[in-house]
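Participant: Mind looking at a prediction? Sequence and model below.
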Amino acid sequence: MLTKYPQVFGALVCQVPLLDMKRFHLLLAGASWVAEYGDPDEPEDWAFISEYSLYQNVSADRAYPPVLITTSTRDDRVHPGHARKMTAALEEAGHPVWY
C-alpha cells in the first residue's frame, strides 16, 4: 500500500513485514514461500514480483505518508532485516519513517 497507493493513506503501520521480495527466499523460512510468491531468481517470476516488492520500489520522487515500521527478533518466519532495510531506504529517500 505504501509504494503502490500512498495517496490513499494519511499514515501507515507496517508490522513484522516481508518487504524485500528479491531476497526473501534467502532468509529464515523464506525459502518455504517460493511456491506461494514465486522464485525471484527466475527472470519470469521476478518480472512479476518486482512490480509489488516494496523495498525495490521505494522512490525519492514520490510522496509517501508517514510510516511506523516494527519488527521482532522472536519471529522465526520474517527476518528483521526486512524492516531495517526498508526503514533505511525510506530515510535515505527523505521520507518520514519511525522504526
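Facilitator: Structure's in. What do you need? Numbers count the residues shown, from 1 in each chain.
Participant: only C-alpha atoms for contact and neighbour calcs from this point on.
Facilitator: Noted.
Participant: Give me the distance between the residue located most distally from the centre of the chain and R84.
Facilitator: In the chain, E44 marks the outermost C-alpha relative to the chain mean, sitting 20.0 Å out by CA atoms, centre = their mean. Separation of E44 from R84 (CA to CA, to the nearest Å) stands at 28 Å.
Participant: returning to that earlier point: so who does the residue farthest from the centre of the chain touch?
Facilitator: Applying CA atoms under 8 Å, 6 or more residues apart in numbering to E44 gives no contacts.
Participant: and if we set it to 10 Å?
Facilitator: For E44, the contact set (CA atoms under 10 Å, 6 or more residues apart in numbering) comprises G38.
Participant: Pretty sure C14 sits in a helix.
Facilitator: No - according to DSSP: H, G, I helix; E, B strand; the rest coil, C14 belongs to no helix; its state is strand.
Participant: For the nearest residue to R77 once chain neighbours are set aside, grab the count of nearby residues.
Facilitator: Distance criterion CA to CA, 6 or more residues apart in numbering; nearest residue to R77, sequence neighbours excluded, is A29 at 5.1 Å. By other CA atoms under 10 Å, 14 other residues sit near A29.
Participant: ok, structure two:
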Amino acid sequence: MTIENTAARTRRRGCHFIAVRIHTPRADGPHLFGTIIAEVPLLDMRTFHALLAVASWTAEYGNLDNPEDWAYLSQYSPYHNVQPGQKYPPLLLITSTRDDRVHPGHARKMAARLTEHGYDVTYYENTDGGHAAAADHQQQAHNDALKIQFLWQTLATQG
C-alpha cells in the first residue's frame, strides 16, 4: 500500500481535522493521502461563528471577537491556508443546501478557492438532506455511489 492509493473520508466536524491535516502547509500535510472525501466540512474558521448553529462552537474553537483567538485559528483555518503550488490530493466535497449546522458556504468557498488555484476538486451539493447531506435512503445511496465513483477514478489513476 502506498500513499497514492490511500483514501481518507470524514464527516462533519471530523472534516475540520482532516482538512487541517491536508490543507495546512506543514511537513506532514498534503502528501498523507492519495485522495480525500469530506462531507459537510467546517473549513472557514474566520466566519464559522456567523453561520448557523456553528456559532455555539466558539467555546471549543475560539471567539473571533478576540484577536488572539483569530491569530491562533488563522494558523490552521483550512480555507485560509490554501496555497498555490502545493501537492494537494484530489478532493470530493459533499454538502447540503439545507444543513442547519455547518453552512454549505464552507464547502462552496473551499471548492472555489481550490479550483482557482488549479487543484483537483469535485463538488456536490444536495438540495435536501440537512446535516447528513441526504434526506432519505435513496439520496444516501446516491451519495455513496458518488463516493465510490470518485475513489475509483482518483485512486485508479494514481497507482
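Facilitator: Yes, it's here. Source: prediction; values computed, not measured.
Participant: care to give me the TM-score?
Facilitator: Once the chains are laid over each other, their TM-score by TM-score structural alignment, normalised by the length of the first structure reads 0.95; 99 aligned residues with a CA RMSD of 1.0 Å.
Participant: circling back to that earlier point, which position in the second structure pairs with the residue farthest from the centre of the first structure?
Facilitator: Counting by TM-score structural alignment, E44 of the first structure lines up with E68 in the second structure.
Participant: list the contacts for G118 of the second structure?
Facilitator: Taking CA under 10 Å, 6+ apart, one finds 84-85, 112 in contact with G118 of the second structure.
Participant: To clarify, my last question referred to P96 of the first structure.
Facilitator: Taking CA under 10 Å, 6+ apart, one finds 11, 63-68, 87, 90 in contact with P96 of the first structure.
Participant: so what does the longest helix seen in the second structure touch, helix or strand wise?
Facilitator: Taking DSSP state H as the criterion, the second structure has its longest helix at helix 137-156. Helix 137-156 of the second structure sits against strand 7-11, strand 35-39, strand 91-96, strand 121-126, with contacts defined as 3 or more CA pairs under 10 Å, 6 or more residues apart in numbering; DSSP states H and E.
Participant: any idea how far the residue most central in space within the first structure is from I69 of the first structure?
Facilitator: In the first structure, the centroid-proximal residue (CA atoms, centre = their mean) is L19; its distance is 1.9 Å. Distance, L19 of the first structure to I69 of the first structure, using CA to CA: 11 Å.
Participant: Need the overlap of contacts for those two.
Facilitator: Contacts common to L19 of the first structure and I69, judged by CA under 10 Å, 6+ apart, are 82-83, 86.
Participant: Give me the distance between the two termini of stretch 112-126 of the second structure.
Facilitator: 17 Å.
Participant: which of the residues in that stretch are buried?
Facilitator: Residues of stretch 112-126 of the second structure classed as buried: 113-114, 119, 121, 124-126 (neighbour count, 16 or more other CA atoms under 10 Å).
Participant: cool, and stretch 11-21 of the first structure?
Facilitator: Buried residues in stretch 11-21 of the first structure (16+ other CA under 10 Å): 12, 14, 16-21.
Participant: Which strands or helices does the longest helix along the first structure pack on?
Facilitator: Longest helix of the first structure, by residue count under DSSP H: helix 81-92. If you count contacts as 3+ CA pairs under 10 Å, 6+ apart, helix 81-92 of the first structure packs onto strand 67-70, strand 97-98.
Participant: now the ones you listed in JSON lines, with distance to A35 of the first structure?
Facilitator: Below are those laid out as JSON lines (distance: least, CA to CA, whole Å):
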{"stretch": "strand 67-70", "distance to A35 of the first structure": "26"}
{"stretch": "strand 97-98", "distance to A35 of the first structure": "32"}
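Participant: who wins for proximity to Y5 of the first structure among those strands?
Facilitator: Across those, Y5 of the first structure has its closest neighbour in strand 67-70 (13.3 Å, CA to CA).
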